[in-house]
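S.K.: predicted model, plus sequence, below.
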Amino acid sequence: MALAQPAPTDTELDAWCLRWLGSGVSETLFTTAHLSAVVGVRLKDDREVVVKVRPPAARLAVCTAVQQALWHSGFPCPRPLLGPVPFGAHAATAEVLVPGGDLLALDGVAQYAALLARLVRQAPRPQTADMFAPHPPWTAWDHTLGRTWPPADDRDADLNALPDTAWLDEVGERVRRRLRRGPAGPTVVGHGDWGAHNLRWRDGQPWAVHDWDSVISAPEPVLVGLAAACWPTGVVLRPATLDESAAFVEAYQQAADCRWSAEQVQAAWAASLWIDAFNAKKLALDGVAWLSPEEADRRLALAGA
């Protein structure tokens, strides 16, 4: 069962904005709620801002700091205004509303990959290996919880106790063993949910990258492999195909002006399979087939796992 974050009431939102942003709410522009409640508002002083409310977590402050640094460097992301600060029992941030923008078609793989390479280049260097811990579970192949799957982000079910998809448990363990083996290179900071649904474009140029709660740190090929699995999602309701993942990994290396070793490319394939397998375990609860055994076998082979 999905665990939606309830949207704040108008009264709560108005009081919070008055206290923390110095102006009450004139108009609510939109409201969405899933893992976070996200509300776009026009304040009485005519500013348009987005308020995001979710459970408190230490990593939120670090994610916001990365977003702030990227905005100052000229990267296309909303400017953070505040946070995280308390919102009742929750934590909230505020950022400037960046409206509009379009989804980019899948023939723009080089642009998707180049924008991620730009993010990695402009992001601050990670100060410690665990500065973003705990990572979102769909990226947390290196969790230390003792079983294959970390707790799901949006439901109560234990993914380790689902007999109908037990074949995915072996896939997950093989991926984890391959990624522990390395080598994958130095750790960088990037975005752990590099799907089309979080990216907006204008006339083929990047307009805004959203969802900065998904900042992670990982070896660069691992980060790219995660993105290579999910980058089309939002334009299409499926993961990347094998060819689409391969095209992304290749386009990223070209954009970053680097050439990875065979072991690093294998690490990217392993990371792509982690996110696919995690999502497949979770979406099976909804009757959605996200990953076939045949696709998993092909990615395992490419990962050297």
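M.R.: Thanks, I have the structure now.
S.K.: for the rest of this, base every contact and every neighbour count on C-alpha atoms.
M.R.: Will do.
S.K.: contacting residues around residue 75?
M.R.: Each residue near residue 75 by Cα atoms under 8 Å, 6 or more residues apart in numbering is listed here: 119, 122.
S.K.: ok, it to residue 228 distance?
M.R.: As for residue 75, its distance to residue 228 is 21 Å (criterion: Cα to Cα, to the nearest Å).
S.K.: ditto for residue 111
M.R.: Applying Cα to Cα to residue 111 and residue 228 gives a distance of 13 Å.
S.K.: below is an additional structure, to be compared with the one above:
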Amino acid sequence: MAFELPVVDAASLAMWCELHLGSPAESELFRTGHLTCVIGTRLADGREVVVRVRPAAPRLTACAEVQRRLFESGYPCPQPLAGPAPLGEYEATAESHIPGGAVLPGSGRTAQPFAAALARLVRLAPPPEQMPSLAPAPPWAAWNHGQGGLWPWPEDLDVDLNQVDGPGWIDAAGQAAREKLQEDQGQAVIGHGDWITDNLRWHGNRLLVAYDWDSLISDSEAVIAGLAAAIFLYPAPATVTETREFLDAYAIARGRPFSPGELQRCWAAGVWTRAYDAKTGHAAGRPVTCLTQDEAHERLRRAGRR
């Protein structure tokens, strides 16, 4: 069975908003989403909010609390307003609506603004031990999943990727990256696991707002930076050079270089997420465009795996 985006009718949304926000939803501003139904709405009292509806999961409580703390620290994210709380068979949260902004910084594809904004997030985020668990990570970041087999179960396909034949080079790349990451897991911090253009809006080179706080993860800083460095320009694939530039800029922004071992873990994390995307694309019958065999080889070489 294919994944279906939650369906939310206007009456249910209005009742949820009245119960949790003190005013019913009056008009819809927009509706979008991939794994989460994201509804922009104007309440009867004039406030504009965004309601996010998705299947219930214990980790969402931790995501909302980290987002709240980041907002209070001055980080550019929407203010959490309500939830997680049931909405029909699903769970919903509400946050402030921050419209506008450009998809790319004023400097375009240049990595530095992306890297600096992520490094600031990691610096301001609370320590993982102060929060409820953020596990399990979304599958594209879940190299350390415990489901058995190489690949975790995808969120948007009802298929066991471990039972999907080939391509062999994708499986080999994912396995090599996972083995590298398992060598030394490092000290955990909290960061954003889906640091891509769709989730960011800019005013010049200043981050105006970051979205999708359901994608928070707890992992080593090398993994968080490495995931972002490989995908930050999505849906355009970041080149090897752009990934290296991101990692260089991130190290400058955090105020200290990555050690050789950390840098290898950065590259391994990027291979994992790109290989996972390639595997899910293949399983869904789509052409694989996010990773090539030659690029996987070069990225694994930089990760210390040949």
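M.R.: Perfect, I can see it now. Only a predicted model underlies this, so the values are computations on that prediction, with no experimental measurement involved.
S.K.: out of residue 111 and residue 228 of structure 1, which sits in the busier spot?
M.R.: Taking other Cα atoms under 10 Å, residue 111 of structure 1 and residue 228 do not tie; residue 228 has more neighbours (34 against 19).
S.K.: quickly find the element holding that one.
M.R.: Using DSSP states H and E, residue 228 of structure 1 sits in helix 220-230.
S.K.: with structure 1 superposed, average distance for stretch 113-120 of structure 2?
M.R.: Compared with structure 1 after fitting, stretch 113-120 of structure 2 deviates on average by 0.4 Å (mean Cα distance after the TM-score superposition for structure 1).
S.K.: give the aligned range of that stretch in structure 1.
M.R.: Aligning stretch 113-120 of structure 2 against structure 1 (TM-score structural alignment) gives residues 111-118.
S.K.: what sits up against the matching stretch?
M.R.: Against stretch 111-118 of structure 1 from outside (Cα under 8 Å, 6+ apart): 190-191, 194, 206, 231, 248-249, 251-252, 255-256.
S.K.: find the residue closest to the equivalent of residue 175 of structure 1 over in structure 2 in space, skipping its chain neighbours.
M.R.: In structure 2, the residue matched to residue 175 of structure 1 (TM-score structural alignment) is residue 177. Counting by Cα to Cα, 6 or more residues apart in numbering, residue 268 is the residue found nearest to residue 177 of structure 2 once chain neighbours are left out, at 4.8 Å.
S.K.: can you tell me the SS state at whichever residue in structure 1 pairs up with that neighbour?
M.R.: Following TM-score structural alignment, the counterpart assigned to residue 268 of structure 2 within structure 1 is residue 270. The assignment at residue 270 of structure 1 comes out as helix when based on DSSP: H, G, I helix; E, B strand; the rest coil.
S.K.: burial count for residue 270 of structure 1?
M.R.: Residue 270 of structure 1: 32 neighbours (other Cα under 10 Å).
S.K.: surely it touches residue 225?
M.R.: Yes: the pair formed by residue 270 of structure 1 and residue 225 meets the contact definition of Cα atoms under 8 Å, at 7.2 Å.
S.K.: what count of nearby residues applies to residue 148 of structure 2?
M.R.: Residue 148 of structure 2, neighbours per other Cα under 10 Å, totals 9.
S.K.: now do the helices in structure 1.
M.R.: For structure 1, the helices defined by DSSP state H cover 10-21, 59-72, 109-122, 167-181, 220-230, 242-256, 262-283, 293-303.
S.K.: ok, now which ones touch residue 23 of structure 2?
M.R.: For residue 23 of structure 2, the contacting residues are 17, 43-45, by Cα under 8 Å, 6+ apart.
S.K.: give me that answer again for 10 Å
M.R.: 14-17, 42-47 (Cα atoms under 10 Å, 6 or more residues apart in numbering).
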